[in-house]
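[1] My questions are about this predicted structure, shown below with the sequence.
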Amino acid sequence: MADTLIDATTPRQARPDARAPELSWRESTTGYLFLAPWLIGFFGLTLGPALVSLYLSFTDYDLLSNPRWVGAANYVRIATSDPKFSAAMRVTFLYVALAVPLKLAFALLVAMMLNRGLRGLPLYRAIFYLPSLIGASVAVSVLWRQLFAGDGLLNQALKLVGIHGPSWISNPDTALYTLVALSVWQFGSPMIIFLAGLRQIPKDVYEAAEIDGASRNQQFWRITLPLLTPVVFFNVVVQTIDAFKAFTPAFIISGGTGGPIDSTLFYTLYLYQEAFAYFRMGYASALAWVLVVIIAAFTALSFLSSRYWVHYDG
């Protein structure tokens, strides 16, 4: 009787719930079911192929016969006896060094213009962002090739002022710069991010600077740019990684050869040639992992250096 009274007077929330483990198991199962598409994609389309590629980088594999283990021979060849690798690295680093700063500078310039409160701002943002959506497509690359061809639209315009331009994409001295121009044209994505960062800078900071007599140039270098460094850092990292991975424009404009005279032989294009033109899949896998290491090293250096020039609140 006493046990019954104690049980009746025990608060409901204090009683042990025998169904708690079962409910916890059901909730976990439901969560994993919702995560299943992502988990299948990650293990089946990302991690799995990456591990297979790492294994193949230590083999001699041509897609037709079984992989033959060769150890570090592919990496030794990359480091010592592959002139094409050196040429591809030189072109890729030059492209990254030119395209990324120019693209970010132009994106910041447009973002500052839009930040002045133009009428119809959403329309301008959509128009400027559109090239970032379609810029890496095959159709745009074909259009770009026609634009800079010997009888293309650019030379047609130059003829009106008495200038006879070269075939920009067939000249090794100018071919790479046409790809840089295409990259800069796709400034919409960093521009949107810059615009969001500019909107977060308090206006009273500029008002105080104007009272102190600071010019527009001084306000940019002493206020805007320092407060915008976290956004600049993010855009630098993202755009540099994208530049290292650039492939479609070089493939279409050069016809898949990387010419003329390897002037547009991007690293990714050379990797594609080794894998699908010469069927040296093992060697191509080694090239891919070298690119992974290069991008990882750049990203690590960027984060290490950010403490000296990136200014966060507080």
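    Here it is on my side, so go on. The structure displayed is predicted, hence computed values, not measured ones.
[2] all contacts plus neighbour counts: C-alpha atoms, from now on.
    OK.
[3] Can you tell me the SS state at the closest residue to Thr174 other than its chain neighbours?
    Distances taken as CA to CA, 6 or more residues apart in numbering put Trp168 closest to Thr174, at 5.5 Å, once the chain neighbours are dropped. Classification of Trp168 using DSSP: H, G, I helix; E, B strand; the rest coil returns coil.
[4] is it true that Trp168 touches Thr178?
    Yes. At 7.2 Å, Trp168 and Thr178 qualify as touching, with contact defined as CA atoms under 8 Å.
[5] Overlap in contacts, those two.
    Taking CA atoms under 8 Å, 6 or more residues apart in numbering as the criterion, Trp168 and Thr178 both touch Phe148.
[6] Could you report the distance from the spatially most central residue of the chain to Pro190?
    In the chain, the centroid-proximal residue (CA atoms, centre = their mean) is Asp242; its distance is 2.7 Å. As judged by CA to CA, to the nearest Å, Asp242 and Pro190 stand 12 Å apart.
[7] With Tyr308 instead?
    Applying CA to CA, the value for Tyr308 to Pro190 is 22 Å.
[8] who has more neighbours, those two?
    Pro190 (26 against 8; other CA atoms under 10 Å).
[9] adding another structure so you can compare the two:
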Amino acid sequence: MAVAEPAVTSPVQVMTGGRPGGTRGSRRDRGGVAYLFLTPWLIGAIGLTVAPMVVSLYLSFTDYDLFNDPQWVGLANYREMFTGDRRYLQAVGVTLRYVVVSVPLKLLLALAVALLLHSLRGRGQAFYRSAFYAPSLLGASVGLALAWRSIFDRGGPVAGALGVFGIDTPSWVDDPGYALWAIVLLSAWQFGAPMVIFLAGLQQIPPDLLDAASVDGAGWWRRLVSVVLPMLSPVLFFNLVLETIHAFQAFTQAFVVSSGRGGPADSTLFYTLYLYERGFADFRMGYASAMAWVLLVAIAVITAVLFRTSRLWVFYGDEGSRR
């Protein structure tokens, strides 16, 4: 008498009610389970991101002071920004100068230090990597900005160090010609995050390529230009996009260093600082919403341009080593 063997049920069949995993119904069931697990994220994304963006877009076409009902004004906020607000254009110019100077300087320092740390061997390697990354752990904190302000203020360490060499400088944070540079140096000093990413990219470069270049007589500069930088171009592109976006969103440093006033003669009037001023000091939330959407579109366009031009200098795989 033959005894029937028990049917083996797979986990997929258990989840899908015993139906074979390849049926259309089982795929629908698995999709339902996936959306069930995604529900908390979807609720958060809609409630905390999508819905506020839609409301902000609506407010950008209104006159809203946070206390009374919004009044529809159409494109009046946008027309005022580009034609009747001198400080808005000043904020745009200050922000662009900050981005153009701080981002390349920060990436250059990060790459230089990453190359130096990558060449180190021995027990001190981990210590130096941690030490150079430490400033980035502080982030854009108020305490760090206050300390930076005192360093560059009149009678601070910077003025004292330059005074030893007979260089008399005014208070950097109170002089229109120096205030922006103080914030640029603060941004460049926190190069730890892109440095770590550069280190990870350097470790992925095959040593055989560098050895072959050395055998062919290439010096360190030639190896850097012809091998290291092309192989590192995807990482460089990644850091460039992230740091550009972060630079356009800079706020805390300028707010604290300039005491929330945009610095002397609006020399540190960053875009986000002016947005905050119009929204929460002047209670023109509709105007501030319009500024936020212009910033969003500007960052999206600049990011798209970076991606479009990346095909000219970013190389993947062995393509970089053949350049």
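    Yep, it's here. No experiment lies behind these values; they were computed from the predicted model shown.
[10] Please, where are all the strands along structure 2?
    62-63, 71-72 (DSSP state E).
[11] winner for burial among the ones you listed?
    Among these, the stretch with the highest mean neighbour count (mean count of other CA atoms under 10 Å) is strand 62-63, at a mean of 22.
[12] Show me what stretch 195-206 of structure 1 is in contact with.
    108, 111-112, 114-115, 219, 223-224, 227-228, 231.
[13] Of those residues, which is the most crowded?
    Neighbour tally across the contacts of stretch 195-206 of structure 1 (other CA under 10 Å): the maximum, 24 neighbours, falls on Ala111.
[14] my read: that residue touches Gly188, true?
    No. If you go by CA under 8 Å, Ala111 of structure 1 and Gly188 don't touch, sitting 9.4 Å apart.
[15] circling back: select, out of the strands of structure 2, the one closest to Trp148 of structure 2.
    Closest of the strands of structure 2 to Trp148 of structure 2 is strand 62-63, at 37.8 Å (criterion: CA to CA).
[16] That closest one corresponds to what range in structure 1?
    Counting by TM-score structural alignment, strand 62-63 of structure 2 lines up with residues 59-60 of structure 1.
[17] what's the mean deviation for that stretch versus structure 2?
    Stretch 59-60 of structure 1 differs from its equivalent in structure 2 by a mean of 0.4 Å after superposition (mean CA distance after the TM-score superposition for structure 1).
[18] mind checking how far the aligned residue in structure 1 for His118 of structure 2 is from Gly188 of structure 1?
    The pairwise alignment with structure 1 assigns His118 of structure 2 to Asn115, based on TM-score structural alignment. The spacing between Asn115 of structure 1 and Gly188 of structure 1, counted by CA to CA, is 14 Å.
[19] which outside residues touch the match of strand 62-63 of structure 2?
    Applying CA under 8 Å, 6+ apart, the external contacts of stretch 59-60 of structure 1 come out as 67-71, 74, 280-283.
[20] Which of these has the largest number of neighbours?
    Gly282 (27 neighbours).
[21] Show me the longest helix that occurs in structure 1.
    Ranked by residue count, the top helix of structure 1 under DSSP state H comes out as helix 83-114.
[22] From the chain's centroid, how far away is it?
    Distance, stretch centre to chain centre, for helix 83-114 of structure 1: 12 Å (CA atoms, centre = their mean, to the nearest Å).
[23] Average offset of it relative to structure 2?
    For helix 83-114 of structure 1, the mean deviation from structure 2 after alignment is 0.4 Å (mean CA distance after the TM-score superposition for structure 1).
[24] Quick check: buried residues in that helix?
    85, 87-89, 91-92, 95-96, 98-100, 102-108, 110-112, 114 (16 or more other CA atoms under 10 Å).
[25] and what of stretch 130-150 of structure 1?
    Counting neighbours by 16+ other CA under 10 Å, stretch 130-150 of structure 1 gives 131-132, 135-136, 140-141, 144-150 as buried.
[26] can you tell me which two in those are farthest apart?
    Ser132 and Gly150 (26.4 Å).
[27] And the strands of structure 2: which comes nearest Ser214 of structure 2?
    strand 62-63 (64.9 Å).
[28] Mind putting the contacts of stretch 59-60 of structure 1 into a markdown table with distance to Leu47 of structure 1?
    Below are the contacts of stretch 59-60 of structure 1 laid out as a markdown table (distance: CA to CA, whole Å):
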| residue | distance to Leu47 of structure 1 |
| --- | --- |
| Pro67 | 20 |
| Arg68 | 22 |
| Trp69 | 21 |
| Val70 | 23 |
| Gly71 | 22 |
| Asn74 | 22 |
| Arg280 | 22 |
| Met281 | 18 |
| Gly282 | 18 |
| Tyr283 | 20 |
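[29] Out of those, name the ones that lie in helices.
    Going by DSSP H, the helices hold 74, 281-283 from these.
[30] biggest separation within those residues, which pair?
    Asn74 and Met281 (10.6 Å).
[31] Quick one: map Ala136 of structure 1 onto structure 2.
    Superposed on structure 2 with TM-score structural alignment, Ala136 of structure 1 falls opposite Ala140.
[32] which ones are touching the closest residue to its match other than its chain neighbours?
    Counting by CA to CA, 6+ apart, Thr252 is the residue found nearest to Ala140 of structure 2 once chain neighbours are left out, at 6.1 Å. Each residue near Thr252 of structure 2 by CA under 8 Å, 6+ apart is listed here: 140-142, 145.
[33] coming back round to it: and the match of Ala136 of structure 1, how close does it get to Val257 of structure 2?
    Taken as CA to CA, the span from Ala140 of structure 2 to Val257 of structure 2 is 12 Å.
[34] Also Phe37 of structure 2?
    45 Å.
[35] Next, count neighbours for Gly122 of structure 2.
    Going by other CA under 10 Å, the residues that sit close to Gly122 of structure 2 add up to 6.
[36] Same question for the one 4 residues further on.
    Under the neighbour criterion other CA under 10 Å, Ala126 of structure 2 is assigned a count of 12.
[37] Look up the closest residue to the match of His118 of structure 2, ignoring the ones flanking it.
    Nearest one to Asn115 of structure 1, counting by CA to CA, 6+ apart, is Leu195 at 6.5 Å.
[38] So what does the one you found match up with in structure 2?
    With TM-score structural alignment as the criterion, the equivalent of Leu195 of structure 1 in structure 2 is Leu199.
[39] ok, now Val238 of structure 1?
    Under TM-score structural alignment, Val238 of structure 1 pairs with Leu242 in structure 2.
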